[in-house]
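Visitor: A predicted structure for the sequence below; I have some questions about it.
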Amino acid sequence: MDTVKLTIKNQPDLYLEADTICPDTFAGKKAEEIAGLHVYIGREQHRLGDFFEVSGNAGATPEETKIVVNGDLSRVKYIGMKMTGGEVVVNGNADMYVGAWMQGGKITVNGNVDAFAGTGMKGGEIVINGNAGNYLGAAYRGDWRGMQGGKITVTGNAGSDIGTFMNGGEIVIGGDVDVHVATHAEGGKIIIKGNAKSRLGGQMVEGEIYVLGDIDVMMPGFAYREDVDVDMDGIKGRFALYEGDLGERHRKRKGQTIYAKLYQRIEA
């Protein structure tokens, strides 16, 4: 795998839209060609090389291309957007839409990310070694298609509205989450290793939520069913199983009504 290194040299005054930082766009290009790719600040068009030192040539295909980005990218959006293969490593914080609509490959952020990371994600893997903002793995504003596949792992905390309209894939949060988890979800799995606030699974019709810590307020649309033993992905323990959201219409499969499932650990 050939590696392209980007090191930020000029911080943008406003927010830089850099969806060109993607193995699919870099593939087959030399360093000088990559430096000439277009990025935008509002309507203003710039060169990627105006903001980053570029070294190394990309591989022939996205799968053969690795991008390493060094520096604080708190004002750089759309890193890895729509990527289908290859690898991106960000050594620093990143702004919104990391891995948005991603289909394959892997993104690792050694820092925090802002909102909408993994929005509309269909495949691949995102690892955030830090905290994630709101709308992680959620649908784009006004859309009903959230995360459909792939896996997102956050070692720290996550904000509100994660997994909104989610219907596939997996999200693992190592810390705590804010309100509104898996709202309108129709599938997928969310694991919260810390605590959750309230409004988990509102209008959720299918899928799974696992909470290893406390839940401040349980949604009234979820009914307790039974205590069960869980042994999954290295997580073991006794969990209380709830089903819901009972206020929603639910599909039937082989004559059985399908509900979303919420598991809360009661003993390790």
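Guide: Received the coordinates, thanks.
Visitor: from here on, just use CA atoms for contacts and neighbour counts.
Guide: Will do.
Visitor: how about Tyr135, what does it touch?
Guide: Contacts for Tyr135 were tallied using Cα atoms under 8 Å, 6 or more residues apart in numbering; they are 115-117, 119, 159-164.
Visitor: mind running it again at 6 Å?
Guide: 115-116, 161-162 (Cα atoms under 6 Å, 6 or more residues apart in numbering).
Visitor: who wins for neighbours among the residues you listed?
Guide: Ile162 (32 neighbours; other Cα atoms under 10 Å).
Visitor: thinking again about what came up before, from the contacts of Tyr135, which land in helices?
Guide: Judged by DSSP state H, those include no members of helices.
Visitor: please identify which of those is nearest to Gly99.
Guide: Nearest to Gly99 among the contacts of Tyr135 is Phe116, at 8.8 Å by Cα to Cα.
Visitor: here comes the other one, which I'd like you to weigh against the first:
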Amino acid sequence: MLGVGAEVRLRPREPIRVPVYAPCITPDAFAGLSEREIGSLEVQRGNRKVKLADVFHVEGDASAKADELTIRLQGDLSKVRQVGFEMATGLIVIEGDIGLLTGEHMRGGRIEVHGNAGSWLGTRMVGGTIEVLGSAGDYVASAYRGSREGMSGGSIIIHGSAGYELGNFMRGGAIEVRGSVGLFPGIHMQGGAILVRGDCEGRPGAFMRGGKIIICGHVPAILPGFNVIRISKGVKFKGEKVQGPFYTLIGDLTENGDGRLHIAKEPNKHLAYLEDLIGP
């Protein structure tokens, strides 16, 4: 049960011009605290540590259990980062744009963004759900630089578009983008599933070893490490059968990969040559 008890509301005291790192904004951290105690939690504004109440007006208390708590953030929060860090339960509702690293290491609960989200959304996510009603930046659900551990569980839904390297080193879970994506979706992918209902700028599945990528829109070209194996009438994604037909390819063979790349046939007439490469 999520967000049916107490509610805490946060509004910026003034326009936020310097990045604010606020990993304490989670139902887990707020649970059982009074309004004053919540305001005393520590965040980092630029190179200084300050109290949460120095940055936000805090209203309400969190006397409920974490799984019954809703945190509602209002305003332009595009410079507020790490909201929902290691969140395990409860509900965060963001009424506006939000900055980098939202839902980082998220383990459970739900985050709703009624606006756009910055880059690194859901990085190394383990569980829970993130839904963005706008668009998201680069590196959604990706590994840190130098790491091979991307998203391993949970679900991300983006109603708009997403940037480059969606699902970098993804190991599990599911990502749905209802708009279009940039270059390299599913790069180094090892498991899980990605559904793109719009177009892809190019190079889907580069270096992938496992998992599933479905692209319903236009793709400029297929990387040479993929072999077409059949034309599929439809492909399953989270219990839904996404209607095709799709070119189904296996790869990335340059990595001895066994991933599946499904590219919609109708928007990609330039890929008709693939039909001649399907074996008996």
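Guide: Yes, it's here. All values derive from a computational prediction rather than experimental measurement.
Visitor: how alike are these chains, TM-score-wise?
Guide: TM-score of the superposed chains, computed with TM-score structural alignment, normalised by the length of structure 1, equals 0.94; 260 aligned residues with a Cα RMSD of 1.3 Å.
Visitor: can I get the contacts of Tyr135 of structure 1 in JSON lines with distance to Thr183 of structure 1?
Guide: Shown next, in JSON lines, are the contacts of Tyr135 of structure 1 (distance: Cα to Cα, whole Å):
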{"residue": "Ala115", "distance to Thr183 of structure 1": "16"}
{"residue": "Phe116", "distance to Thr183 of structure 1": "15"}
{"residue": "Asp161", "distance to Thr183 of structure 1": "7"}
{"residue": "Ile162", "distance to Thr183 of structure 1": "8"}
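Visitor: if we ignore the residues flanking it in sequence, what's nearest Glu14 of structure 2?
Guide: Counting by Cα to Cα, 6 or more residues apart in numbering, Val55 is the residue found nearest to Glu14 of structure 2 once chain neighbours are left out, at 7.6 Å.
Visitor: now do the SS call for Pro245 of structure 2.
Guide: strand (DSSP: H, G, I helix; E, B strand; the rest coil).
Visitor: roughly how far does it sit from Cys216 of structure 2?
Guide: 10 Å (Cα to Cα, to the nearest Å).
Visitor: settle it for me: which of those two has more neighbours?
Guide: It is Cys216, of Pro245 of structure 2 and Cys216, that has more neighbours when counted by other Cα under 10 Å, with 26 against 17.
Visitor: trace the more buried one over to structure 1, please.
Guide: Counting by TM-score structural alignment, Cys216 of structure 2 lines up with Leu212 in structure 1.
Visitor: quick check: that match touching Arg265?
Guide: Yes - counting by Cα atoms under 6 Å, Arg265 is a contact partner of Leu212 of structure 1 at 5.0 Å.
Visitor: count of neighbours near Glu35 of structure 2?
Guide: Neighbour tally, Glu35 of structure 2, other Cα under 10 Å: 18.
Visitor: quick one: contacts for it?
Guide: 60-61.
Visitor: how does it look with 7 Å?
Guide: Neighbouring residues of Glu35 of structure 2 by Cα atoms under 7 Å, 6 or more residues apart in numbering: 58-61.
Visitor: structure 1: which residue goes with that one?
Guide: Using TM-score structural alignment, Glu35 of structure 2 sits opposite Ala31 in structure 1.
Visitor: where do the strands sit along the stretch 51-200 of structure 1?
Guide: 52-55, 65-70, 76-77, 87-91, 106-109, 125-128, 151-154, 167-173, 186-192, 196-198 (DSSP state E, counting those that start in this stretch).
Visitor: any chance of those strands in CSV with mean neighbour count and distance to Gly247 of structure 1 as columns?
Guide: Below are the strands of the stretch 51-200 of structure 1 laid out as CSV (neighbours: other Cα atoms under 10 Å; distance: least, Cα to Cα, whole Å):
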stretch, mean neighbour count, distance to Gly247 of structure 1
strand 52-55, 18, 51
strand 65-70, 23, 46
strand 76-77, 24, 38
strand 87-91, 23, 42
strand 106-109, 24, 37
strand 125-128, 22, 33
strand 151-154, 23, 29
strand 167-173, 24, 19
strand 186-192, 23, 14
strand 196-198, 20, 17
